[in-house]
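Asks: Take a look and give me a structure for this.
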Amino acid sequence: MRLATIRQPDGTTRAAVEYNEQWFQLDVASVSDLVTLPTWRALASAAINDSTAPRLRLSDATLATPLPSPRKIVCCGLNYHDHIAETGRDVPEYPTLFAKFGDTLTDPYAEINVGADSQKVDWEAELAVVIGSSLRRATKAEAEAGILGYTVANDVSYRDWQARTLQWFQGKAWDATTPVGPVIVTADEISPKQGLAVTTSIDGEVVQSSNTRELVFDAADLVAYVSQFTQLSPGDLILTGTPGGVGLGRSPQRWLRDGEVLTTTIEGIGSLRNQFRISTTEGY
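Replies: Below is the predicted model:
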């Protein structure tokens, strides 16, 4: 099943389910709201079978970030073998975690306005895990069963801010800089453990090309680990880390430039496409 949040002409949003090359819209504002309902699968199925349900062709829909209001967003760094190699670090014994706020997220095709805030804007393609049930101190098997599905994210990073201290948070949590989407694909349809291609390109030039088989801690590992110290709820997000090929790891280092388009693709899910607006004037 493929789920999305569709932006209406009046600016409101509605959750939708894909079927037969169409989006069938539900009477729920977003996928964030939908997945908190115990009967969400039945509601989605009913919409597909309802001849009066509003629907749109895939090409006519304006997609918003599918999860506009997660209670928690937990991110993992240094979680791909190839990315660890390019940073010169050791493979970690435990996941390296940090958090984002909900307003860090933005739409899958949004323009991202950096302005003069950063001169070292980097890209980080990431598989994002969508939580489907309440989890606390879950075993790996329970965590795997509690995964609703997967989507695409890019943990756009302001490396000049990130490098100011040993803590990464200030370089990772700028408002409206983390695109997520375009859809959520339920866990019964794709398997990161079997391997999904992860690709990032800038104006068509491929800069990241890897596979989820490179993950050190897989989706269930991360969900189980995070649930040991905090309650996870339906609609929460876990970002699983980025593969090699980031700008920081290049020689010479490479940063996003004004007007460039960043495309982030994960096999079986889809692509984000974000143009960047970056001033050449130094910010604070």
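
Asks: From now on I want contacts and neighbour counts done on CA atoms only, so please keep to that.
Replies: Fine.

Asks: Secondary structure of S32: a helix, I assume?
Replies: Yes. Remark: S32 belongs to a helix, assigned using DSSP: H, G, I helix; E, B strand; the rest coil.

Asks: tell me the SS of the nearest residue to it once chain neighbours are set aside?
Replies: Once flanking residues are discounted, S32 sits nearest to L67: 4.7 Å by CA to CA, 6 or more residues apart in numbering. Assigned by three-state DSSP, the conformation of L67 is coil.

Asks: Same check on S59?
Replies: Following three-state DSSP, S59 is assigned to helix.

Asks: quick one on the thing from earlier: pretty sure the residue nearest to S32 is touching S30, no?
Replies: Yes. Distance between L67 and S30: 6.9 Å, which falls inside the contact criterion (CA atoms under 8 Å).

Asks: Residues that sit against both of those two, list them.
Replies: T5 (CA atoms under 8 Å, 6 or more residues apart in numbering).

Asks: out of the two, which sits in the more crowded spot?
Replies: Set L67 next to S30 and count neighbours by other CA atoms under 10 Å: L67 wins out with 29 against 26.

Asks: My read is that Y19 contacts A47, right?
Replies: No. Counting by CA under 8 Å, Y19 stays clear of A47, with 9.9 Å between them.

Asks: For those two, indicate the residue with more neighbours.
Replies: Applying other CA under 10 Å to Y19 and A47 shows that A47 carries more neighbours, namely 22 against 17.

Asks: Please provide the structure for the following sequence as well, for comparison with the first:
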Amino acid sequence: MRIANLNERLVLVVDDNAGTALDVESASNGLFSADPQAIYPRWQEFLAWAPSADTSQARAFDPRELGAPAPRPAQVFAIGLNYRDHAAEAGLALPDTPTVFTKFVGSFTGPYDDVVLAGPTVDWEVELVAVIGTRARRVPAERGWDHVAGLTAGQDLSERTVQGAGPAPQFSLGKSFPGFGPTGPWLVTPDELGDRDDIALGCAVNGESVQKGRTSDLVFTVPQLIAELSAVLELQPGDVIFTGTPAGVGAGRTPKRFLAAGDELVTSIEGIGTMRHQLVSA
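Replies: Below you'll find the predicted structure:
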């Protein structure tokens, strides 16, 4: 199953190739709200209803009208150094526990929106993003997937100068400018994926591949992240986890390379879909 945020309304994506979707509020006769974020606290109820939805009322949509699948999470977690090759290119040791920071919700945007450059050192970071569907507190790793509503594509865009400013790194600020947290194009339930623990991901700038990886190379897998985070605090329905990026970021290159106005950033995740963003000057 795929769900999406279409013009701030929750829809079931009936055919992602043909671009058709079903408005959930209308199809459910008001049982479920049009608010995309409101579906996560009722995730199990929604899963039970969705197979019976009358898809004959599905309509074509413009992908440019898609927004973030979970647009207003209560909590956003982002994981650093979670691929071995990325830790190596950063010259840092692998962490013993997840390296956690946040991206503020004001950074969220859709899968096709323009992104305004916040400075001269804006970097790309393709990431698999997990959205929580069931409250999780002290969950063992073997039950971690039970708490995932679905997966989507994300970019952890980063202004590296701001990120590294001061005596202590400002990860959350450097990664939270408006538009620096795009997700989409929709949320895909894990059962739709051939192997939810081994998914290809990558991104390209102006048609040139700059990152490629597989989630089987994660240091901490999705269920392990849920176990580690829920050991500290309660994960709530609709919370978002950016799971980390593989090697190939601009700051890890020699010479360093950053995004410029006019660039097109294309982000793709196997079994989920593609996002396209144009970088524009302030």
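
Asks: Give the aligned equivalent of the residue nearest to S32 of structure 1 in structure 2.
Replies: Across the two structures, L67 of structure 1 finds its equivalent in A70 of structure 2, going by TM-score structural alignment.

Asks: got a list of what the aligned residue in structure 2 for L222 of structure 1 touches?
Replies: In the superposition onto structure 2, L222 of structure 1 corresponds to L225 when matched by TM-score structural alignment. The contact partners of L225 of structure 2, by CA under 8 Å, 6+ apart, come to P98, A141.

Asks: quick check, L225 of structure 2 in a strand?
Replies: No. Secondary structure assignment places L225 of structure 2 outside any strand; it is helix (three-state DSSP).

Asks: OK, contacts around the closest residue to V91 of structure 1 other than its chain neighbours?
Replies: In this structure, V91 of structure 1 finds its nearest non-sequential neighbour in I84, 6.7 Å apart by CA to CA, 6+ apart. Contact criterion CA under 8 Å, 6+ apart gives L78, D90, V91, G244 as the residues in contact with I84 of structure 1.

Asks: On the three-state scheme, the equivalent of I84 of structure 1 over in structure 2 is what?
Replies: I84 of structure 1 maps onto A87 in structure 2, with residues paired by TM-score structural alignment. Classification of A87 of structure 2 using three-state DSSP returns helix.

Asks: So A87 of structure 2 versus P95 of structure 2, what's the distance?
Replies: From A87 of structure 2 across to P95 of structure 2, the span is 9 Å (CA to CA, to the nearest Å).

Asks: so what's in contact with those two at the same time?
Replies: L81.

Asks: that older thread, ok, now how distant is the match of L222 of structure 1 from D263 of structure 2?
Replies: Summarising the geometry, the distance separating L225 of structure 2 from D263 of structure 2, computed by CA to CA, is 33 Å.

Asks: Can you name the residues in contact with whichever helix or strand T267 of structure 2 is part of?
Replies: Secondary structure assignment for T267 of structure 2, by DSSP states H and E: strand 264-269. The contact list for strand 264-269 of structure 2, computed with CA under 8 Å, 6+ apart, reads 126, 128, 153-155, 199-207, 274-279.

Asks: Structure 1: matching residues for that strand?
Replies: Counting by TM-score structural alignment, strand 264-269 of structure 2 falls onto residues 261-266 of structure 1.

Asks: And stretch 104-111 of structure 2, by the same measure?
Replies: Equivalent residues of stretch 104-111 of structure 2 are located at 101-108 in structure 1, counting by TM-score structural alignment.

Asks: about what we covered before: quick one: the strand holding T267 of structure 2 to structure 1 mean distance?
Replies: Averaged over the aligned pairs, strand 264-269 of structure 2 sits 0.6 Å from structure 1 after superposition, using mean CA distance after the TM-score superposition for structure 1.

Asks: Beyond that strand, next helix or strand please.
Replies: Secondary structure here is assigned by DSSP H and E; on that basis, the next helix or strand after strand 264-269 of structure 2 toward the C-terminus is strand 273-280.

Asks: Check which helices and strands that following strand sits against.
Replies: Using 3 or more CA pairs under 8 Å, 6 or more residues apart in numbering; DSSP states H and E as the contact criterion, the secondary-structure elements in contact with strand 273-280 of structure 2 are strand 115-116, strand 148-155, strand 181-188, strand 264-269.

Asks: at 10 Å what do you get?
Replies: Secondary structure elements in contact with strand 273-280 of structure 2, counted by 3 or more CA pairs under 10 Å, 6 or more residues apart in numbering; DSSP states H and E, are strand 115-116, strand 148-155, strand 181-188, strand 200-205, strand 264-269.

Asks: which residues sit in contact with the residue most central in space within structure 1?
Replies: Compute the mean C-alpha point of structure 1, and by CA atoms, centre = their mean the closest residue is A153, 2.5 Å away. A153 of structure 1 makes contacts with 65, 105-106, 108, 124-129, 178-182, 239-242, 264-266, 271-272, as judged by CA atoms under 10 Å, 6 or more residues apart in numbering.

Asks: can you do 6 Å?
Replies: Residues in contact with A153 of structure 1 (CA atoms under 6 Å, 6 or more residues apart in numbering) are E126, P179, V180.
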